[in-house]
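Chemist: sequence first, then the predicted structure, then my questions.
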Amino acid sequence: MHSPLFPIADPAKTRLDRELFKEFDRKIRNEKIVSCLIIQDGYLAYEYHKNKKQAQKLQKINSCTKSFISVLIGIALDQGLIAGLDTPISSYFPYLEQKSVDPVKRSITLFHLLTMTPGFDWPEFGEWQSFPRMLYSSDWVRFVLDRPLLDQPGEKMNYNSGCSHLLSAILQKATGMSTYDFAKKHLFQPLNIKDSYWYSDGQGIHNGGDGLRLTSRDMAKLGILYLQGGQWQEVQIVSAAWVQESIQPKFRTYERIGSYGLHWWSERIDSRKDWTEDNFYYFALGFGGQYILIVPSQKMIVVFSSELYDHSLRPLALFRKYILAAE
């Protein structure tokens, strides 16, 4: 039975091109995609699950967790629990004030963590092959803080799950609650997300980089929240200003993916045209093909849960070819 939150669209009224859409449906059934939802104009236009269990399964959303961390930072800012994005992270990690630590690290701010521009040597998309080595460490936070600097803070975006874990640690320090408890109270409960799981490190800090598990439908709720400017059932969960700030393209390092904002990716719909409100989409992306894609001009949210660990960008390619092109 479908939730009232996702009333089923009348197929005759959907704005998606039927032929392209049929081809999209055929393609994903031949991929290691376990779930796909398309919500448009507030209606569930498409729902696919590899089997019945997948609809209720807590999916490993992997790095889509990072976009949830972004929302939580926005909520903490709205509540005055965090002073601002220009706050040096040394305010939360006094270790950085020690004489033995590179003094440049004291200029790293929350903004640098959110944009992944602290300057750390962190080859996650290189020799580490999308698996950050902090996971092997007994103290993840210290592992990240101890990484040498290759660039000045703010100069270059380099994909870094350690940034996200530091943000989780900062949330815990700033709110006096675990990241998970803060999320439950201020995000999950308002969105009626009842079933979830969030892994933590050896110090009890929930993994900000990829530790969250949710159902595909609950993943979609984050897309709806952002499409509605941070509102949920007429309640402002996170400020509209934060939503807009976090999705704006700020750095561009990975052409195959897009530009990076505050723990959100974004890209133009038509690369031949300028970047405007009607010509962009933004998304959360997780290793293995996990996605929450939002297309404001089409009032559309697309969610993928996948097991494509050798082809993480495959769902994004299918979305670009068959869904964006189907309008």
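Modeler: The structure has been received and is ready for your questions. Numbers count the residues shown, from 1 in each chain.

Chemist: could you use CA atoms for every contact and neighbour count after this?
Modeler: Noted.

Chemist: quick one: list the elements packing against the strand or helix carrying Val34.
Modeler: According to DSSP states H and E, Val34 maps onto strand 33-40. Judged by 3 or more CA pairs under 8 Å, 6 or more residues apart in numbering; DSSP states H and E, the packing partners of strand 33-40 are strand 43-49, helix 52-56, helix 216-227, strand 300-306.

Chemist: the same query, at a cut-off of 10 Å, please.
Modeler: With contacts taken as 3 or more CA pairs under 10 Å, 6 or more residues apart in numbering; DSSP states H and E, strand 33-40 sits against helix 18-29, strand 43-49, helix 52-56, helix 216-227, strand 290-295, strand 300-306, helix 314-318.

Chemist: residues contacting the first one, please?
Modeler: By CA atoms under 10 Å, 6 or more residues apart in numbering, the residues outside helix 18-29 that reach it are 11-12, 16, 33-36, 46-50, 304, 306, 314-315, 318-319, 321-323, 325-327.

Chemist: and if we set it to 8 Å?
Modeler: With CA atoms under 8 Å, 6 or more residues apart in numbering as the test, helix 18-29 has contacts from 50, 318, 322-323, 326.

Chemist: hmm, back to that, so how far is the strand holding Val34 from its chain's centroid?
Modeler: Here strand 33-40 is found 16 Å from its chain centre; the criterion is CA atoms, centre = their mean, to the nearest Å.

Chemist: one more to weigh against that first structure:
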Amino acid sequence: MNTGTLADRLARAVSQGRVPDLHGVVAAHRGRVVLEHYGEGEDFRLNEPLGHVRFAPDTLHDVRSVTKSVVGLLYGVALAEGRVPDPDEPLLRHFPEYPDLAADPRRTALTVGHALTMTLGLEWVEQVPYTSPANGEIAMELAPDRFRYVLERPIAGEPGVRWTYCGGASALVGRLIEKGTGAALEDYARARLFEPLGIGRFEWSTGADGRALAASGLRLTPRDLLSIGQLVLDGGAGIVPESWLATAIRPHVRIGEGSHYGYQWYVGDTWAGGFGNGGQRIYVAPALDLVVAVAAGQYDLLDQPTAAVVVDEVVLPGIGR
């Protein structure tokens, strides 16, 4: 296999219109970059239009919900430092500012692990556009207190049983990190993850309360996403505890056929990944010694095929899977 083969495969996919709104892709096989491509197109910082952008290696890009997977890694770092509670600890014990919620016996069963795996058993809807207040994440950000908003959602089922996609769960995980470390989430990420990885420049959008959006606010480059994926492939690279990674990318709850969820990471039979609205992707395949990072601009579209086509139809066949 050579880089030209992958570049040719990607060029054909681009010319055939099979990877619409592809803004950037970087892939590394056996520790060596084998594909790197940048496009152009309309882009946004969350819902703020940025106009037409020509993307380059140093262009920051919304990673949207890949942010959740980064926060999952940070939790493991903070846990190793003794700063945050174990996953099996009661969740509301660590939010004493809401004594009325903690007094509800139906909520005392909630654990930190239920937030990490999005199995809180609370009502939550994110299947509508992220421009609508009917979307749970948007409603959370419009609320006077985003954390109370999540924790007081109506109970929909027993916790730990059913996976429901929930940006609010990630917000709670991020808040536990801030509470335990005494640092803003972005500052802790800079010191404990980004700088050790050589990531010197990033942005993290904040809510009206000034806190970093743990569910969706990060802006990184595709090369940065590749570095994070390579860290996962390398068992934490001495930055994230290997034992935490082994747990984080282990299936905890079934999503669908061949797809599970770990601790803020998606898990397949042969891969682990971080997914974000619009086609953002970190794809890690340990058995193939492969990492793929994708940035795309298909935000809020019902069908977002670009990242899947890049991984499944360009990269994997190109390395001879």
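Modeler: Arrived safely, thanks for sending. It should be emphasised that the depicted structure is a prediction, and the values quoted were computed from it without experimental measurement.

Chemist: would you pull the TM-score for this pair?
Modeler: Once superposed, chain against chain, the TM-score is 0.86 (TM-score structural alignment, normalised by the length of the second structure); 297 aligned residues with a CA RMSD of 2.2 Å.

Chemist: the helices and strands packed on strand 33-40 of the first structure: which one's closest to Arg252 of the first structure?
Modeler: When these are compared by CA to CA, helix 314-318 sits nearest Arg252 of the first structure, at 17.2 Å.

Chemist: one step back: which residues in the second structure does the strand holding Val34 of the first structure match up with?
Modeler: Taken onto the second structure by TM-score structural alignment, strand 33-40 of the first structure occupies residues 22-29 there.

Chemist: re earlier: with the second structure superposed, average distance for the strand holding Val34 of the first structure?
Modeler: In the superposition against the second structure, strand 33-40 of the first structure averages 0.6 Å from its aligned positions (mean CA distance after the TM-score superposition for the first structure).

Chemist: corresponding residue for Thr154 of the second structure in the first structure?
Modeler: Let me fix one detail, which is that residue 154 of the second structure is Pro and not Thr. Looking across to the first structure (by TM-score structural alignment), Pro154 of the second structure lines up with Pro148.

Chemist: its match: neighbour count?
Modeler: 14 (other CA atoms under 10 Å).

Chemist: so how far is His206 of the first structure from it?
Modeler: Distance, Pro148 of the first structure to His206 of the first structure, by CA to CA, to the nearest Å: 24 Å.

Chemist: Ser216 of the first structure against Val34, yeah?
Modeler: No. Using CA atoms under 8 Å, Ser216 of the first structure is not in contact with Val34, being 9.6 Å away.

Chemist: need the residues touching each of these two.
Modeler: 304-305.

Chemist: more neighbours, the two?
Modeler: Taking other CA under 10 Å, Ser216 of the first structure and Val34 do not tie; Ser216 has more neighbours (27 against 23).

Chemist: so who does that one touch?
Modeler: 35-37, 55-56, 58-59, 303-305.

Chemist: go through the residues you listed and name the one nearest Lys105 of the first structure.
Modeler: The shortest approach to Lys105 of the first structure among the contacts of Ser216 of the first structure belongs to Gln59, at 35.7 Å (CA to CA).

Chemist: any idea what the closest one aligns with in the second structure?
Modeler: Mapped onto the second structure by TM-score structural alignment, Gln59 of the first structure lines up with His61.

Chemist: what about the closest residue to its match other than its chain neighbours, how many neighbours?
Modeler: Residue nearest to His61 of the second structure in three dimensions, not counting chain neighbours: Arg219, with 4.9 Å by CA to CA, 6 or more residues apart in numbering. With neighbours defined by other CA under 10 Å, the count for Arg219 of the second structure comes to 23.

Chemist: look at Arg219 of the second structure and tell me its secondary structure.
Modeler: Following DSSP: H, G, I helix; E, B strand; the rest coil, Arg219 of the second structure is assigned to strand.

Chemist: please list all residues in contact with the equivalent of it over in the first structure.
Modeler: Matched to the first structure by TM-score structural alignment, Arg219 of the second structure sits across from Arg213. Arg213 of the first structure is in contact with 58-62, 196-198, counting by CA under 8 Å, 6+ apart.

Chemist: so the residue sitting nearest the centre point of the first structure is in which element?
Modeler: Central residue of the first structure (CA atoms, centre = their mean): Ser67, 2.7 Å from the mean position. Using DSSP H and E, the element containing Ser67 of the first structure is helix 65-78.

Chemist: that helix against the second structure, how far on average?
Modeler: Once fitted to the second structure, helix 65-78 of the first structure is off its aligned match by 0.4 Å on average (mean CA distance after the TM-score superposition for the first structure).

Chemist: what element comes up after that helix heading to the C-terminus?
Modeler: Helix 65-78 of the first structure is succeeded, C-terminally, by helix 110-114 (DSSP H and E).
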